[in-house]
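Chemist: Provided below for reference: sequence and predicted model.
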Amino acid sequence: MSAAPSWGPGDIALGLFLFLFVGAMARGQAIYWLARVVTDRVMATGEPGPGWRRRVHRWLHSDGVAQGRRSLARWGWPLVPFAYLTVGFQSMVMAAAGMVRMPVLTYTLAQVPGSIAWAVIYSTVGFAFWGAFFAALQGNPVWLLLLLAGIGLVVVALRAARRRRA
């Protein structure tokens, strides 16, 4: 009788990395294709009636997506992997790539390094954050203070960014 395979920490980390990598690629492709198809339909029909189609239409014409299109026009395909290192902006870049009909092969190849970086970050440092979060929920005051300090830093950084834009 053979022994059952044992799963070590390295195997689990690799599995988690692969799961996150595939998820990042799938999400990027979904946003790209949604924006591409909806843009084609909107261009053919104009503004739709009330409902989800109008909300998507307005989102595609929002300032955020327009900023993504301008950035993509300025920087080209290298913006796609860089966008994976941002929060919020990555969806705008992915949608903009679909809207401007970036070639599928170019977009997909540009996604790979971004998805790898995203998966590495979330399978290492990202899970350290969640570990701190759950430890804080269990009442450990050190982790609670670190978590609150981290949230405070994010809030301050977001407010400073908004003030610079305004």
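Modeler: It's in. Numbering: from 1, shown residues only.
Chemist: contacts, neighbours, all on C-alpha from now
Modeler: Noted.
Chemist: got a list of what residue 20 touches?
Modeler: 118-119, 122-123 (C-alpha atoms under 8 Å, 6 or more residues apart in numbering).
Chemist: ugh, wrong one, residue 111
Modeler: Contacts for residue 111 (C-alpha under 8 Å, 6+ apart) come out as 25, 28, 80-81.
Chemist: Now rank these by neighbours and give me the top one.
Modeler: Ranked by the number of neighbours (other C-alpha atoms under 10 Å), the contacts of residue 111 place residue 80 first, at 28 neighbours.
Chemist: Check which residues of stretch 27-36 are buried.
Modeler: 28-29, 31-36 (16 or more other C-alpha atoms under 10 Å).
Chemist: Buried residues in the helix or strand containing residue 105, which are they?
Modeler: Assigned by DSSP states H and E, residue 105 belongs to helix 104-123. The neighbour-count check on helix 104-123 (16+ other C-alpha under 10 Å) flags 107-108, 110-120, 122-123 as buried.
Chemist: this is the comparison structure:
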Amino acid sequence: MPSWLDGASFWPLFAFFFAIVFFRTQATYWIARVVTTWSLDHTRPQRPWVRRVHAWLQGEQGQRGVRTIERWGLIAVPLSFLASGTKTVINGAAGVLAMPFARYLPAMLLGCVAHSIIYATIGWAAWLAALSAATGSPWGIAALVLIVLALGALIVHAVVRARRRRLTADTADHDDTLDPRDVRTRTDAGRDDVAAPRPPA
């Protein structure tokens, strides 16, 4: 972490860690997806880095991630952000399986939020210690995971709600502006009043 973030408040820390994990995870997903496509399409050149990535994806770690997603489905994506050494494996497997991006992105964002909350508050070491202490009880692990995911969901909900409020405010400001057709109608009505003949005496 940069020295200028020492002693920073929650939101700068959260934004910093969120940006790092977001771009890293997106790169993992897309590299795995593209390399898998290239490997299936033999007409494309097999560059050395493509072969290395493909070999990793076909290795034990990559296949373990594929099996995890096949077993647990979409929920494996956000949960992968709560343990060490699982983000790359699971998100890479999501790319290998070409998980639809419209489904993958919300799950990945929830995981990024949970991951950033942990780093910006108690820190990763403290989180792992708490997770290790809870490993003796499945209920303890479930409680920790639910707490972090609930916090992440609350932040996502707050951001979405704030955006909706801004959109509502912008719409209200737009509605308050006078429509030129209304001006023309009122002007025409005023002219009709002026031009109306007086009744005979």
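Modeler: Looks like it arrived, so ask away. All figures in this text were calculated on a predicted structure; none of them were measured in a lab.
Chemist: thinking again about what came up before, as JSON lines, the contacts of residue 20 of structure 1 with distance to residue 141 of structure 1 would be great.
Modeler: Shown next, in JSON lines, are these (distance: C-alpha to C-alpha, whole Å):
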{"residue": "118", "distance to residue 141 of structure 1": "30"}
{"residue": "119", "distance to residue 141 of structure 1": "30"}
{"residue": "122", "distance to residue 141 of structure 1": "24"}
{"residue": "123", "distance to residue 141 of structure 1": "25"}
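Chemist: List just the nearest of those residues to residue 129 of structure 1.
Modeler: Nearest to residue 129 of structure 1, judged by C-alpha to C-alpha, of those is residue 122 at 9.3 Å.
Chemist: who's in contact with the alignment partner in structure 2 of that closest one?
Modeler: Counting by TM-score structural alignment, residue 122 of structure 1 corresponds to residue 119 in structure 2. Under the criterion of C-alpha under 8 Å, 6+ apart, the neighbours of residue 119 of structure 2 are 13-14, 17.
Chemist: Confirm for me that residue 81 of structure 1 is in contact with residue 109.
Modeler: No. Counting by C-alpha atoms under 8 Å, residue 81 of structure 1 stays clear of residue 109, with 9.2 Å between them.
Chemist: Quick check: the residue positioned nearest the centre of structure 2 vs residue 47 of structure 2, distance?
Modeler: The centroid of structure 2 falls nearest to residue 109 when counting by C-alpha atoms, centre = their mean (2.4 Å). From residue 109 of structure 2 over to residue 47 of structure 2 the distance is 31 Å, taken as C-alpha to C-alpha, to the nearest Å.
Chemist: list the contacts for the residue nearest to the centre of structure 2?
Modeler: 22, 78.
Chemist: quick check: angle from the lengthiest helix in structure 1 to helix 104-123?
Modeler: The longest helix of structure 1 (DSSP state H) is helix 9-45. Angle, helix 9-45 of structure 1 to helix 104-123, by axes from the mean of the first three to the mean of the last three C-alpha atoms, to 10 degrees: 140 degrees.
Chemist: C-terminal to helix 9-45 of structure 1, what's the next element?
Modeler: Using DSSP H and E, the next helix or strand after helix 9-45 of structure 1 towards the C-terminus is helix 52-60.
Chemist: what range in structure 2 matches that next one?
Modeler: Going by TM-score structural alignment: helix 52-60 of structure 1 matches residues 49-57.
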